[in-house]
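S.K.: Below is the structure, and that's it, no one-letter string:
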């Protein structure tokens, strides 16, 4: 099983659909903990480290051979626990960040939650250093979008993010920091590349899951 750690239940059908399209033989296990994001937003991502580790231990006990954290705010905290829990733990946005760095140095990062900006910018800069490439990261919050997400207005949420994408100038690529923002990539009219995390993140996790599962059988 590939375990997915979510901080909102809205991600479950998104990743189930991607699994059905791209990885039909992959078994997913969903673990939803909204309170982790609430606490990380109120305090800091590090404040939920112990709870994230306990959740990962539980996922492994239930048969997870790898874990994908779909929340960008706590993704770094989850990823850092891989050694403690004994299976690969991936953050969903890392493949997206690596792809953005490969496209060009002027990287516009859009988020709808303030708590996501710091971790996402740090991740993009980390991937730039890893690749030996320059990165001029410009980040901003899409004002009012998060309130729409919380109220269940998914259509308005995607529309507001798409409008913000279309307003980006002087960038080589636009990065949508949160998995929930992915629908805006298809709605935006910009000619710039617009990257979202769910599909590349699941693809990378599926590869890790396959390697880990084969290792357990050998």
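M.R.: Looks like it arrived, so ask away. Note that this is a predicted model, so its numbers are computed, not measured. Numbers count the residues shown, from 1 in each chain.
S.K.: hey, let's count contacts and neighbours off CA atoms from now on
M.R.: Will do.
S.K.: any idea where the helices of this structure begin and end?
M.R.: With helices called from DSSP state H, the chain shows them at 11-22, 34-42, 49-61, 75-79, 82-85, 94-103, 114-131, 145-150, 154-166, 183-187, 198-217.
S.K.: winner for burial among those helices?
M.R.: helix 75-79 (a mean of 24; mean count of other C-alpha atoms under 10 Å).
S.K.: roughly how far out does it sit from the chain middle?
M.R.: 10 Å (C-alpha atoms, centre = their mean, to the nearest Å).
S.K.: which other helices and strands contact that helix?
M.R.: Here helix 75-79 touches helix 49-61, strand 66-69, strand 89-91, going by 3 or more C-alpha pairs under 8 Å, 6 or more residues apart in numbering; DSSP states H and E.
S.K.: and here's the other structure:
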């Protein structure tokens, strides 16, 4: 069984669909805690670390073979405590960051929530350092008004704003969609620049990493 820690219920059908397409037979358990993101934004990601650890411990007790955190804002907090739980704890955006570094060229990070930008840029820098890659620091693009659309439940409006912002980027080797909720915006863009999102590669990494027998 694979446990997924979400900070929005919109991720549940997305990951269920990816499981059905790419990993049939894998059992997913969704843990949805919207309050974690609100608190992380208000007080900083470290403020939610004890509760994240409690949720992971509960997932382990329920038989999870791995935990995947789908929120980029608190992903580093979840990943940092992995050694305490005896199973892999992954952040959904790490495989995406590795792919962005491997692609070469300037990287532009697009986000709807300002608090997501710094963790994503830090992750990309860490992946570049691990591969001895040098180059310009990732640039960031905050999509004005998009997060308000997301919070209001206007998914199409949210994705359209993200796609329109992505289409303004021309001088990049790759564009990174920092939040898992942005993934479908890639299908609405017209840019020739490769656009990377995290759900599919993140889920694949978690499925592969599951502890044996769980």
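M.R.: Looks like it arrived, so ask away. The structure presented is a predicted model; accordingly, all values stated were derived computationally and were not measured.
S.K.: Adding distance to residue 182 of structure 1, write the helices and strands packed on helix 75-79 of structure 1 out as CSV.
M.R.: CSV is the format used below for those (distance: least, C-alpha to C-alpha, whole Å):
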stretch, distance to residue 182 of structure 1
helix 49-61, 24
strand 66-69, 16
strand 89-91, 16
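S.K.: is it true that residue 68 of structure 1 touches residue 90?
M.R.: Yes. Assessed by C-alpha atoms under 8 Å, residue 68 of structure 1 is found in contact with residue 90 at 4.9 Å.
S.K.: Overlap of the contact sets of these two?
M.R.: residue 205 (C-alpha atoms under 8 Å, 6 or more residues apart in numbering).
S.K.: what residues are up against the residue nearest to residue 170 of structure 1 when sequence neighbours are not counted?
M.R.: Nearest non-adjacent residue to residue 170 of structure 1, counting by C-alpha to C-alpha, 6 or more residues apart in numbering: residue 106, 7.4 Å away. Neighbour list for residue 106 of structure 1: 135-138, 170-173 [criterion: C-alpha under 8 Å, 6+ apart].
S.K.: In those, find the pair that's most separated.
M.R.: 135 and 170 (13.4 Å; C-alpha to C-alpha).
S.K.: Neighbour count: these two, which is higher?
M.R.: residue 135 (19 against 9; other C-alpha atoms under 10 Å).
S.K.: How about that one, nearest residue that isn't a chain neighbour?
M.R.: residue 105 (4.3 Å).
S.K.: Is it correct that residue 190 of structure 1 is in contact with residue 169?
M.R.: No. Residue 190 of structure 1 lies out of contact with residue 169 (C-alpha under 8 Å); the separation is 9.7 Å.
S.K.: If you count surrounding residues, which of the two has more?
M.R.: Between residue 190 of structure 1 and residue 169, counted using other C-alpha under 10 Å, the more crowded position is residue 190 (17 against 12).
S.K.: residues in contact with the residue lying closest to the more buried one once chain neighbours are set aside?
M.R.: Leaving aside its sequence neighbours, residue 190 of structure 1 sits nearest to residue 166 (C-alpha to C-alpha, 6+ apart; 5.2 Å). Shown in contact with residue 166 of structure 1 (C-alpha under 8 Å, 6+ apart): 188-190.
S.K.: Also residue 98 of structure 2?
M.R.: Residue 98 of structure 2 neighbours (C-alpha under 8 Å, 6+ apart): 124, 127-128.
S.K.: Among these, which one lies nearest to residue 149 of structure 2?
M.R.: Closest to residue 149 of structure 2, out of all of the contacts of residue 98 of structure 2 and judged by C-alpha to C-alpha, is residue 124, at 27.0 Å.
S.K.: Translate that closest one into the numbering of structure 1.
M.R.: Aligned counterpart of residue 124 of structure 2 in structure 1: residue 124 (TM-score structural alignment).
S.K.: ok, its match touching residue 99?
M.R.: No. Between residue 124 of structure 1 and residue 99 there is no contact under C-alpha under 8 Å: 9.5 Å.
S.K.: What distance do you get for residue 35 of structure 2 to residue 183 of structure 2?
M.R.: 22 Å (C-alpha to C-alpha, to the nearest Å).
S.K.: do the same with residue 115 of structure 2
M.R.: 18 Å.
S.K.: Leaving out the residues flanking it, which one is nearest to residue 90 of structure 2?
M.R.: In space, residue 90 of structure 2 is closest to residue 68, 4.9 Å off (C-alpha to C-alpha, 6+ apart).
S.K.: Surely that neighbour and residue 207 touch.
M.R.: No. The pair residue 68 of structure 2 / residue 207 is not scored as a contact, 9.2 Å apart, by C-alpha under 8 Å.
S.K.: Between those two, which contacts overlap?
M.R.: With C-alpha under 8 Å, 6+ apart, residue 68 of structure 2 and residue 207 have common neighbours residue 2.
S.K.: counterpart of the residue nearest to residue 170 of structure 1 in structure 2?
M.R.: Under TM-score structural alignment, residue 106 of structure 1 pairs with residue 106 in structure 2.
S.K.: what residues are up against the closest residue to residue 145 of structure 1 other than its chain neighbours?
M.R.: Leaving aside its chain neighbours, residue 145 of structure 1 sits nearest to residue 157 (5.3 Å; criterion: C-alpha to C-alpha, 6+ apart). For residue 157 of structure 1, the contact set (C-alpha under 8 Å, 6+ apart) comprises 145-146, 148-149.
S.K.: and with 6 Å instead?
M.R.: Residue 157 of structure 1 makes contacts with 145, 148-149, as judged by C-alpha atoms under 6 Å, 6 or more residues apart in numbering.
S.K.: any idea how far the match of residue 124 of structure 2 is from residue 107 of structure 1?
M.R.: Relative to residue 107 of structure 1, and taking C-alpha to C-alpha, residue 124 of structure 1 is found at 9 Å.
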